[in-house]
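Asks: got a predicted structure plus its sequence, pasted below:
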Amino acid sequence: MTCSQERVDRASAADRRTRIRTLNDQLRQTGVGGRMVMTAGVAALPPTDIAAILLAVANFDGFDQDNDPWGEHDCALLHVGERQLFWKIDYYDRSLTNVSPDPADPAVTIRVMTVMLPEEY
């Protein structure tokens, strides 16, 4: 591989990561671009707690090298009040039966964001 090819590959990987991060942020912040689900433990909480949790997930911006080493904004652990929560985004093919062949391409990917209590992971 030549040096110029390595630069192209790194740029392509960075572009791909940026596209995945943008699509993940869009789903997390607006609910657009995939499906949002919650586990039974979260769903059993009072509606005001659920609303506060979803708002906290949408507003979360504490990504760093420790919790987002690949820069894709695909999961995080956070606190809402005294409660600890976890959310993550998975990438499925359009039939929701297999992993996506390309998470950077919304034409072949359905994103599913799950909000859960840590003990439900």
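Replies: Yep, that arrived.
Asks: when you work out contacts or count neighbours from here on, use the C-alpha atoms and nothing else.
Replies: Will do.
Asks: longest single helix anywhere in the chain?
Replies: Scanning the chain for the longest helix, with DSSP state H as the assignment, gives helix 3-30.
Asks: which residues in this protein form helices?
Replies: Using DSSP H, the helices assigned to the chain run over residues 3-30, 40-43, 47-59.
Asks: who touches R111 in this structure?
Replies: R111 makes contacts with 24, 27, 33-35, 89-92, as judged by CA atoms under 8 Å, 6 or more residues apart in numbering.
Asks: another structure for you, compare them:
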Amino acid sequence: MTTTEATQAPTIAQLNDRFRQGDHTLGQTFPSLWVSSLPSEAQQELFRLVRVFDNFTPGNDPWEEHDKGQIEFQGEQYLWKIDYYALDLKHGSKDPSNPAVTTRVLTLMHASEY
């Protein structure tokens, strides 16, 4: 991690938390095929669990960006990940700390889909 990336990490983490907790002006969320096949109530609960996730540790968040996590639901493991794209969603963002040039994409999937 460069010095610039290290100084941007707190800003990126704050933006990721805002997005994950419901500020969808910062991006889009996508359920995987597995998650999409679940009943609506189960999908809603999974996304609720993502919103309240706060178990970030050096082991699961080494860059301190709050960009991924693992949750358990009905005895199954699910993973979520936030990726950073340019506004056109065709390329990676050049600056994930700047919401004016970044669209966040959160994908929620069953662990077997990883």
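Replies: Cool, got the structure. Bear in mind the structure is a predicted one, so any value in this text is a computation, not a measurement.
Asks: the second structure: matching residues for the longest strand anywhere in the first structure?
Replies: Counting by DSSP state E, the longest strand found in the first structure is strand 83-92. Counting by TM-score structural alignment, strand 83-92 of the first structure falls onto residues 76-85 of the second structure.
Asks: just the buried residues of the matching stretch, please?
Replies: For stretch 76-85 of the second structure, burial by neighbour count (16 or more other CA atoms under 10 Å) applies to 78-85.
Asks: over to stretch 67-86 of the first structure?
Replies: Neighbour-count burial for stretch 67-86 of the first structure flags 72-78, 85-86 (criterion: 16+ other CA under 10 Å).
Asks: just stretch 20-32 of the second structure next, same as before
Replies: So for stretch 20-32 of the second structure, counting by 16+ other CA under 10 Å, buried means 20-22, 26-27, 29, 31.
Asks: between the residues you listed, which is nearest R48 of the second structure?
Replies: Distance to R48 of the second structure, by CA to CA, is smallest for Q21 among these, at 8.5 Å.
Asks: residues in contact with the closest one?
Replies: Listed by CA under 8 Å, 6+ apart, the contact partners of Q21 of the second structure are 50-52.
Asks: with neighbour count added, can I get those in a markdown table?
Replies: Converted to a markdown table, the contacts of Q21 of the second structure look like this (neighbours: other CA atoms under 10 Å):
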| residue | neighbour count |
| --- | --- |
| V50 | 22 |
| R51 | 15 |
| V52 | 11 |
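Asks: which of the residues you listed also appear as contacts in the first structure?
Replies: Retained in the first structure: 50-52, out of those (criterion both residues aligned by TM-score structural alignment, their matches' CA atoms under 8 Å).
Asks: ok so, going back, distance from the longest strand of the first structure to the second structure after superposition?
Replies: With mean CA distance after the TM-score superposition for the first structure, strand 83-92 of the first structure departs from the second structure by a mean of 0.5 Å once superposed.
Asks: helices or strands next to that strand in the packing?
Replies: strand 75-80, strand 110-116 (3 or more CA pairs under 8 Å, 6 or more residues apart in numbering; DSSP states H and E).
Asks: for D15 of the first structure, find the nearest of these.
Replies: Across those, D15 of the first structure has its closest neighbour in strand 110-116 (18.5 Å, CA to CA).
Asks: what stretch of the second structure does the closest one fall on?
Replies: Against the second structure, strand 110-116 of the first structure falls on residues 103-109 (TM-score structural alignment).
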